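> just a sequence and a predicted model for now, questions to come.
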Amino acid sequence: MYRSKKLAYVLLLVIGLHLVVMGFPRTIDGLQSGTELAGPYLGGVEYHVIEGDQSLVESILDNELDLIDDILPESYFETLEQADDVEVSRNLQNSYGVFVINCGKYPLNITAFRRAAAFALDKTGLSEVARDGQCEPLDSCVPKINPLSIEGTLDYSYYDQQLDRATAILDAAGFHDIDSDGFREAPDGSRFQPLIEVAMSSQTAIDAGQFMLQALHSVGIDAHLEITDYYEYLTRLYYHGDFEIAFTSMNQGQRDLSLEWLAFDYTSLYTGTERLNAPNFSNATYDYWAEKLLYSVDYEDIAEAATKLQEIWIYESPSIVCYEPYFCNAYRTDRFTGFVSTPIEGLASWWTNYHVQLKENAGGPFGGTLRISSTYDRGENFNIFGLEEELEYRTPLPLYDTLVMNGPDGRDIPWLAKSITAETHADNPQVTEGYTRFRVEIVDNATWTDGTPLTAQDVSFSFNYYRDAPGHPNGPALSDLRACYAMTNTSLTLEFETESYWHVHTINRLPIIPKHVFVDIGLDGWSDWSPDPPEETMVTSGPFNVSSYVPNEVLELQNNPDYFRRPSESDSNSVVHPSVSSSDDVVLPAGYGETTVNWTVTNASGSEYSLYLNSSQVSGGIISSGTAEVRMPFNQSQPGVYNCTICVRTSDGFSCSDTVWVRVEDSILGQGPELHWILNPVSLAVTAIAVAIIFVVGSKLIREMGV
């Protein structure tokens, strides 16, 4: 039991490896798994408020911007891509367009109606029209870019219109045209005319509404479309007013890829609760697995619960997801390298600011100012404790640090924390039964911008402040925090009144604030806190701080010269870390015979490498040249999914890895499209465990989550 719990928390560091395997997020000549986490390299960042697509395009073409933080219409892409030193990146977002169905109204509460609507909707056709075609069809409420999404793993899909199947479902459920008027009545014989509401302000919403109207008419449902005010019906969705079918967009996990929301958004416990369970969905089996998701402490149990919840959700269709959109960001390539796209922020990400470097021919890697467009004034409010509505569109500035950072590939990376050890009563009898205790060790070289050391006292103060400050937006996440106290300047203890995997996620993501500043602000002062940098001192700890601000025009940040991860300029060119690349994943017929999985390893002369098939090491050796081809024999004949992983470790402890998935099938011929990246979540969990173990051989990671 002790070992499995420790492993669960270790996996927080490696879960993002699934994202690398599946190809998301796509990194543009930038950060790869295993990259050195030193930064920032930039001298500064500027956010320019620029309105209008045409103005944005002209600004980047005229070299007045380096990056556009906005999604441009497809009509501009050709011009941008033909321009010198300008490229457009396309990366899937952690969001989707969706029809919410009121499961509290008859006969929309009948699963057969909702499934028939899903099969009748042409998602593929809609995805070619919606958002200028910059999206992909989606069935699950968990987007494809999430490592625990089961998208594509079921034996059915709603992507293509299947009218025969939809008609059969309605017939079997008792939806018949009793009065021969061309439209079906409900199973009780009553007439029903579901109303589809879409936003007049969005052409994509109007297109989606017309597709849904056509779908329902095609199977004999007398639906009607109303193009209306978005915020009026959105308010009814939020507060459980009257509606039938309404189109909206969802951003699942604005700040990370966790799935805790699955246990709140669709459980019967929250039917009628403001801003939760908009479809008024109720399903006892879903509630059971939601409880498992919330209160399990082992990662394997979390993964299983997430899979079961999605299986139920996709079948029951309390809402019908239509598509998952792309981030399409334009950026210049003449001065900077190292842009990093994430599924949460796109290319204008925290990691881009942190990792971008000047090119050598421009005097790099240090210095330079990255110029980014902004759709809003990022300096209008430096109070980081904004309301939830503000946080939906406000991207946090890189001013404060957290215990753990969500990496560009989705994995959690220890940041201020060096190690986190979790214990329950089963591990340690001194822990109260039903409680979870965390022991956290933090770095000893972080400082605040006024020169004050950042210590465990600041960390414990931050969590206690959030919990105790009346109405603080971070308070609900810490409602189960029983105690939090510093033991030394670099260690602290936290105890929660429940056992849950998600407690560690909670403490990892909250910003650490300076105790010596907020003691004076007081518990009641957080909402009125109104820092005005640079005229007034704003004590921060992050990689950048505010240097200049002109309202509604530009916000300038300069690098923090004393940042605890800042690289030394004197030896910046002395270390070149290895990297690993591979070909695409592989699909083979059973009995194919022996083949090889191949990797190219660069900048790794003298480094050790190990090859693994699933969780077992099969071979290893020493890289003998700067660029080497490493081949792993593969002769598995039984159908199944196999992960082939290479791990490279240098003498100074730097590690990198790459995984190639091989799927052996009974037969390739006659099957549908080969989705090489679609993998069973259980297999993904096994790989995460295997890679975690690989990286921690000879260390204390499994026991204490250290790095």
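Thanks, I have it.
> alpha carbons only for contacts and neighbour counts from here, please
Will do.
> which parts of the stretch 101-250 of the chain are strands?
135-137, 195-199, 224-228, 245-251 (DSSP state E, counting those that start in this stretch).
> dump the ones you listed to JSON lines, plus distance to Leu684 and mean neighbour count.
Output for the strands of the stretch 101-250 of the chain, formatted as JSON lines (distance: least, CA to CA, whole Å; neighbours: other CA atoms under 10 Å):
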{"stretch": "strand 135-137", "distance to Leu684": "22", "mean neighbour count": "23"}
{"stretch": "strand 195-199", "distance to Leu684": "38", "mean neighbour count": "23"}
{"stretch": "strand 224-228", "distance to Leu684": "42", "mean neighbour count": "16"}
{"stretch": "strand 245-251", "distance to Leu684": "24", "mean neighbour count": "20"}
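> use this one as the comparison:
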Amino acid sequence: MRKQIQVGMVLGIVILLLDSLGCIQIASSWHESDSLQTGPYVDEIIFQIIEHPDDRFLALQAGEIDMDLDFFHPIHLPNIWELDIDIFSSLRNGYGQITINCQRYPLSISGFRRAFAFAFDKTRITAEIMDGFSQEHDSLVPFVNSWCVENQFDWHYYTNQSDIGNQILDDLNFTINPSTGFRLAPNGDPFEVVILYSSASSEIAGGSAQIGVDALHSLHIDARREEYLYEDISGGAYDMILYTIDFDDYNIDWLAHEYWSENADDYYWNIARFENDTYDNWRNQLLYGTTYEEVYEAAKAMQEILHYNVPRLVVYEDTYLQRYRNDQFTGHVGDLRKYITGPWTMRKIHKIDGTFGGTVTIGMAEEPESFNIFLQVSDYSLAIVDNLYPSLYDYGPDMVPVQDLAESMVIETHMDNQNVPLGHTRFTFDIVHNATWSDGTPLTAEDVVFTFTYDYERAQYMTPIPRFIGNLTSAYAPTTYRVIIEFDTESYWYFNYCGFTYILPQHIFNNETGIGYQGWNTWNPVFDPEEPNVNCGPYTFSNYEVGEFYTIKRNPNFYYSTFSIDSSTTTNSSSTTNQTNDSFPLNWSYAVSITLASGSTIVIIYCTVAIIRKRKEESILLHTKELNQ
């Protein structure tokens, strides 16, 4: 039975396309009826560097910081008793996992990897390492994602089933050497398996790696664990590596790249070096299917193939816990994507007395490594940059698309508009008229067009190239505030590429007088004062001191800026000790309103309410049953 141990169940939400792609009009109901986008209400946000978690907690207790960007281990929960500190919890959109080198013999034998999966005891991690704040999970799509088919698998790798694993190895002729007690490979050679784990996480990563070693020993396999630094394994010389993977959204088009056989020699895309022809056969349907049923069928089949072949073994999906003070500010938003310290909290947080202004200080463990939006990889960089740049759409707190620059959108195929070439998909966006870059230059449709042109042109200077850029056929602006973007195929995923890409200022990045197409990876804003840093988000970058702090200030020219606080759209923090503020209240009316064009047979961009409600009901039933046992 699936075990659900969590404080707050995160509901998976996904953008769906049903039937064939057709023409739709997405109305501007967000602008007219909801003030989620309005803000910000504070003067500035200071991200203060405090490396050690104990020091961040002491700073939080003393009121020196208002929030902690990092997550804390549940073993520290009993130490949090202050009335002025609340706790946010959310099941992680990601997991801890062990990547297996599928090109290294005998790990290249899928039966060997499956035997290891059966022997690995995930319940030990839940009980011994995570103190109950995690759940066992198998699918390489996180449980919080509605595409996940975890509950449809015929078997699971949750408990120690080394008897099954040993039988698999016996059948594959992994004989046991009577002298050493360890198994030999089918070719008769002795071998050892080393599980690498990060030296920065001895408690969780080291403990999980040891459980992996114990699993291998239960299979009579010579094994040990070893600490590593990233540069030690960047060339792919490893047996198994334990590390965490987090996802920024609920898209799953990455399944078509990370385990694709043609990327088996590409360490960036396919670190497991996995190859499987049957898996590859589902790839095009996942990428270019135009109905929910087509994409779901491919996603399900691909998850099942990965579950059987085990290029990666998920070892836990844990609950994230964050601490924040509630005595000065309210309006914190529990974001399913960025949790309690995400951009929606930065947009909606305000002083308890309802007045404007104030400084919110957030503690974080590490320096942001870059403010180049094409290179940043750490959560510490993203925590700042997410507040600086616009996009046509944004993910709302409940992962439903929310209009940002876009006021409306129309999607057309040849069936809807004879001027659209057969097989093509055309997006038409109308954008806001009051957006201005931080240097005073108006933001227009030309900036949006240039953004996709820049992506297309810089692709020749980069590896890997941006997804779907090869399918882009045109991008142009027929008017100052209208953008048309067209692709040469129909795909479920094009909206995600168009809608959520950061928009660039053309006058800064152009190839004639600006950063240029080749300069995408050498541009070093903030850290190099000579480099341009022009933004258009709710905040602009203000000041920093390396090793100390990074400050962003309220953008008074932000296109959703307001001079009154609507507290009805914020989640107020209770002063109750150890209050758990699970999430921004999910409101299914937040789904973007849709008007169907005449003759169209499509419904696009809506919440999978039925799937989510079913997930929630299953979770409640399972949890209730366990409590009664």
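Alright, I've got the coordinates. None of these values were measured; they are calculated from a predicted model.
> tabulate the strands of the stretch 101-250 of the first structure (a markdown table), appending distance to Ile71 of the first structure.
Formatted as a markdown table, the strands of the stretch 101-250 of the first structure follow (distance: least, CA to CA, whole Å):
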| stretch | distance to Ile71 of the first structure |
| --- | --- |
| strand 135-137 | 12 |
| strand 195-199 | 19 |
| strand 224-228 | 24 |
| strand 245-251 | 15 |
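> of these, which approaches Met632 of the first structure most closely?
When these are ranked by proximity to Met632 of the first structure, the top entry is strand 135-137, at 34.3 Å, counting by CA to CA.
> to what extent does the helix ranked longest in the first structure diverge from the second structure after superposition?
For the first structure, the longest helix by residue count, based on DSSP state H, is helix 299-316. With mean CA distance after the TM-score superposition for the first structure, helix 299-316 of the first structure departs from the second structure by a mean of 1.8 Å once superposed.
> what about stretch 549-562 of the second structure, how long is it end to end?
Distance between the boundary residues of stretch 549-562 of the second structure (CA to CA, to the nearest Å) amounts to 27 Å.
> what span of the first structure is that stretch aligned with?
Using TM-score structural alignment, stretch 549-562 of the second structure corresponds to residues 554-567 of the first structure.
> returning to what we had before: gap between whichever helix or strand comes after the longest helix of the first structure and the chain center?
Later in the chain than helix 299-316 of the first structure, the nearest helix or strand by DSSP states H and E is strand 319-332. Centroid displacement of strand 319-332 of the first structure relative to its chain, using CA atoms, centre = their mean, to the nearest Å, is 13 Å.
> strand 319-332 of the first structure maps to which residues in the second structure?
Under TM-score structural alignment, the match for strand 319-332 of the first structure is residues 312-325.
> mean deviation of the matching stretch from the first structure?
Looks like 1.4 Å for stretch 312-325 of the second structure (mean CA distance after the TM-score superposition for the first structure).
> buried set for that stretch?
For stretch 312-325 of the second structure, a neighbour-count test (16 or more other CA atoms under 10 Å) marks 312-325 as buried.
> ends of stretch 519-526 of the first structure, how far apart?
11 Å.
> for that stretch, list every residue counted as buried.
Residues of stretch 519-526 of the first structure classed as buried: 523, 526 (neighbour count, 16+ other CA under 10 Å).
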